[in-house]
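[1] What shape does this take:
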Amino acid sequence: MSAGRLVVGVSGGSGIPYALNVLRALRELDVETHLVVTSGAKRVMTAEGGPQLADLTALATVTHDDRDLAASIASGSFRTAGMLVVPCSAGTLAKVAGGFADNLLARAAHVTLKERRRLVLVLREDPLPRPMLLNMLAAHDAGATVMTASPGFYHAPGDVEELLHFVTARVLDQFGLDVPGFRRWREPPRQKAEG
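    Sure thing, here's the model as predicted:
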């Protein structure tokens, strides 16, 4: 397995800034990223007016077209440390839970599960209806880690970037990656080096 290579999926849930923050952190950590963005995510970007596709692709090592089911990340022989989907829409969650691979993001997630690699789905939607809760459980039972984009406040965040950073750090913890500047529970603040 290549510990320095991750697939990053971005689907059509609100929360594209989380994807941007994750890609920034992975670039700083020198992790090779294979980005796939769904058509739904592109619509959300336009509607929300935040980070756009060019912002995400500028941070990725390789970008794949979501319609290309023959891309490298569609095969289990393409070795990675796993995949994360941030944000993960309710529709994408349902596809992962049901094994329905009609686009590259869903196919790459399916491959990640079949190869027993880590798959992290980061949801950002409330309230959670029963079908979504059942799909979360089914995805969990299939081997995925289901997380919500729910930042903590024990680190006394001063701005939105710090809230995004918290979620990024917790997501990347799932891959054994330490995000610089993340303060864990009961961990004292780090002293800045004098220079």
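[2] CA atoms for contacts and neighbours, from now on please.
    Fine.
[3] show me what contacts the closest residue in space to residue 63 that isn't next to it in sequence?
    Nearest residue to residue 63 in three dimensions, chain neighbours excluded: residue 35, at 4.7 Å (C-alpha to C-alpha, 6 or more residues apart in numbering). When contacts are counted by C-alpha atoms under 8 Å, 6 or more residues apart in numbering, residue 35 touches 7-10, 57, 60-64.
[4] In three-state terms, label residue 35 for me.
    Judged by DSSP: H, G, I helix; E, B strand; the rest coil, the three-state class of residue 35 is strand.
[5] gap between it and residue 25?
    Look at residue 35 and residue 25: by C-alpha to C-alpha, to the nearest Å, they are 14 Å apart.
[6] Can you check which residues contact both of these two?
    By C-alpha under 8 Å, 6+ apart, no residue touches both residue 35 and residue 25.
[7] in this protein, which spans are strands?
    Taking DSSP state E as the criterion, the chain contains strands spanning 5-10, 32-37, 62-65, 82-88, 118-123, 145-148.
[8] export these to TSV and tack on distance to residue 20?
    Output for those, formatted as TSV (distance: least, C-alpha to C-alpha, whole Å):
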stretch	distance to residue 20
strand 5-10	10
strand 32-37	11
strand 62-65	14
strand 82-88	9
strand 118-123	13
strand 145-148	16
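[9] if you compare those strands, which one is most tucked away?
    strand 82-88 (a mean of 28; mean count of other C-alpha atoms under 10 Å).
[10] Could you also give me the structure for this next sequence, so I can compare it with the first?
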Amino acid sequence: MGRDPSAPSAEDRDRNAGIRNELRTIAFRLREMQRLQSIRLEQENVRLAAEGLEPVTDADFFKRTARPREIEPEAITRAVETLGEASVDEYLWVTLLDGSRIEGHAGPIDYEPDERLHVELTPTHETRIRYELRSSRDEDRWRPIIVRKFERGAEDWTELAQVAEVRLDDES
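    The predicted structure follows:
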């Protein structure tokens, strides 16, 4: 029996691995450039303020065109399991894919390990806001956890971003 002609050869796999590594390096360098631009923007705002000029208020202007990075399936599974193990009223720190963070006390938790996750999060000092973290399982993997925000007085939930990392109160 011969080799499957539709299967990639070892040479193709090596070439693809090389390309993947180059793309990861480029992505890393782009993120580092964004970080340095942000630092430079802060420095420029200090200079503008010293001269009595109005600072740049849209500090993430360059992020609007950035392609969101993807979260590894293992990281999604870890975050889902961490949230699933949380207790009601336990304090959670959640880092979103865009780098922002939310934190607060866990509200109702609906977790079925092979089906779905739904957690409500209430910030400690902001009673007008609630967050909802949701994910579901497709066949053998979890979908990214999506965070939505609801502010009292708003008509509907606003989708914020995907979860990149979750930490419970007792974790260091």
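[11] How close are the two chains, by TM-score?
    The TM-score (TM-score structural alignment, normalised by the length of the second structure) is 0.25; 66 aligned residues with a C-alpha RMSD of 4.8 Å.
[12] Number of residues surrounding residue 94 of the second structure?
    By other C-alpha atoms under 10 Å, 22 other residues sit near residue 94 of the second structure.
[13] pretty sure it is touching residue 119, no?
    No - checked against C-alpha atoms under 8 Å, the pair residue 94 of the second structure and residue 119 is beyond contact range at 11.8 Å.
[14] Among the contacts of residue 35 of the first structure, which pair sits farthest apart?
    10 and 61 (14.9 Å; C-alpha to C-alpha).
[15] where along the second structure do the helices fall?
    10-50, 73-85 (DSSP state H).
[16] now these in JSON lines, with distance to residue 165 of the second structure and mean neighbour count?
    Listed next are those as JSON lines, based on distance: least, C-alpha to C-alpha, whole Å; neighbours: other C-alpha atoms under 10 Å:
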{"stretch": "helix 10-50", "distance to residue 165 of the second structure": "18", "mean neighbour count": "13"}
{"stretch": "helix 73-85", "distance to residue 165 of the second structure": "6", "mean neighbour count": "17"}
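[17] Go through the ones you listed and name the closest to residue 147 of the second structure.
    When the helices of the second structure are compared by C-alpha to C-alpha, helix 73-85 sits nearest residue 147 of the second structure, at 12.5 Å.
[18] what helices or strands is that closest one leaning on?
    Applying 3 or more C-alpha pairs under 8 Å, 6 or more residues apart in numbering; DSSP states H and E, we find helix 73-85 of the second structure packed against strand 101-112, strand 116-122, strand 141-142, strand 158-168.
[19] which of those sits most buried?
    Sorting those by mean neighbours (by mean count of other C-alpha under 10 Å), the first place falls to strand 116-122, with a mean of 21.
[20] Can you tell me how far the residue lying closest to residue 145 of the first structure once chain neighbours are set aside is from residue 55 of the first structure?
    Using C-alpha to C-alpha, 6+ apart and skipping residues adjacent in sequence, the residue nearest residue 145 of the first structure is residue 120, 4.7 Å away. Using C-alpha to C-alpha, residue 120 of the first structure is found at 22 Å from residue 55 of the first structure.
[21] before we move on, what about residue 47 of the first structure?
    Computed as C-alpha to C-alpha, the residue 47 of the first structure to residue 55 of the first structure distance reads 16 Å.
[22] on that earlier part again, dump the helices and strands packed on helix 73-85 of the second structure into a markdown table; add distance to residue 40 of the second structure as well.
    A markdown table is the format used below for those (distance: least, C-alpha to C-alpha, whole Å):
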| stretch | distance to residue 40 of the second structure |
| --- | --- |
| strand 101-112 | 22 |
| strand 116-122 | 34 |
| strand 141-142 | 38 |
| strand 158-168 | 26 |
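[23] and of those strands, who's closest to residue 150 of the second structure?
    Taking these one by one with C-alpha to C-alpha, strand 158-168 is closest: 6.4 Å.
[24] ok and that closest one relative to strand 101-112, angle-wise?
    Between strand 158-168 of the second structure and strand 101-112, the angle comes out at 80 degrees (axes from the mean of the first three to the mean of the last three C-alpha atoms, to 10 degrees).
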